[in-house]
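[1] For reference, the sequence and a predicted model appear below.
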Amino acid sequence: MWHWDYKIVFLRLSHPDVDFLFFLASYFHCVYFDFKGKDQLSNNHSKSILVSTIPSTICYILWLHWYEVGVHILPFHFAKYFSINTLAFWAMRNGQ
């Protein structure tokens, strides 16, 4: 179990469908992951969403990106939240 302070990060979403954004907001909304302005999503919304999260949740998002069909999200500047060893592990594990 990892214990870190909350971070404010931007997520870049590769899916522009507003229904998908609402699904994503409801799917992840919990004490560990909070979409800022999730009630104001619209068709004109950019594909970046401000979130307050903990880095272990970001790891779960990375896992979803690599293993779940239809969920394509990546943290914006996520390298700032991981050590070089962690990044190397993910890159090696996923053949990147």
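    Happy to help now that I have it.
[2] Only C-alpha atoms from now on, for both contacts and neighbour counts.
    OK.
[3] Hmm, residue 10 and residue 75 touching each other?
    Yes - with contact defined as CA atoms under 8 Å, residue 75 reaches residue 10; the gap is 6.3 Å.
[4] then this one, side by side with the first:
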Amino acid sequence: METFRQSSLTELGRGEILRIEDGCGHDIAVFDGMLWVTQDGDERDLFVGNGDSLRLDRNGLTLVQAIARTRLVVSADRRRRPQRLQLPAECL
């Protein structure tokens, strides 16, 4: 099982799974193949195929499984700003 880290072309073999943590606003675009997508707290099973895309609408764990060998891109929502890390005074 792979974990999403960056926005780049990814290839999943049939049955392989990609984990996306807190991906609300991320887009999944399929260039070739078919994906099954399930999001934490969502009862729907979503399928994304050739030329289709899906915007994740919630945080939590999202699992993306290739139904067939699939080429896809997962891109982060650019409007989301990284949270600032607050260091304790003793770390400064």
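    Alright, I've got the coordinates. Quick caveat: nothing in here was measured; it's all calculated off a predicted structure.
[5] Report the TM-score for the pair.
    Here the TM-score for the pair of chains, by TM-score structural alignment, normalised by the length of structure 2, is 0.34; 58 aligned residues with a CA RMSD of 4.5 Å.
[6] Apart from its neighbours in sequence, what residue is nearest residue 48 of structure 2?
    residue 35 (5.1 Å; CA to CA, 6 or more residues apart in numbering).
[7] Report how many residues lie close to the one you found.
    Counted with other CA atoms under 10 Å, residues neighbouring residue 35 of structure 2 total 29.
[8] and it, that one's in a strand?
    Yes - Residue 35 of structure 2: assigned to a strand according to DSSP: H, G, I helix; E, B strand; the rest coil.
[9] Distance-wise, check it relative to residue 73 of structure 2.
    Using CA to CA, to the nearest Å, residue 35 of structure 2 is found at 12 Å from residue 73 of structure 2.
[10] again, but for residue 54 of structure 2
    When residue 54 of structure 2 is compared with residue 73 of structure 2 (using CA to CA), they lie 11 Å apart.
[11] what touches both of these two?
    Common contacts of residue 54 of structure 2 and residue 73, defined by CA atoms under 8 Å, 6 or more residues apart in numbering, comprise 27-29.
[12] and those residues as TSV, adding neighbour count?
    Formatted as TSV, these follow (neighbours: other CA atoms under 10 Å):
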residue	neighbour count
27	18
28	21
29	21
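[13] tell me which of the residues you listed is nearest to residue 9 of structure 2?
    residue 29 (9.5 Å; CA to CA).
[14] Pretty sure the closest one sits against residue 64.
    No - between residue 29 of structure 2 and residue 64 there is no contact under CA under 8 Å: 11.7 Å.
[15] what number of residues lie near residue 54 of structure 2?
    Neighbours of residue 54 of structure 2 (other CA under 10 Å): 17.
[16] what about the nearest residue to residue 64 of structure 2 once chain neighbours are set aside, neighbour count?
    Counting by CA to CA, 6+ apart, residue 37 is the residue found nearest to residue 64 of structure 2 once chain neighbours are left out, at 4.6 Å. Burial of residue 37 of structure 2 is recorded as 20 neighbouring residues (other CA under 10 Å).
[17] That'll do, ta.
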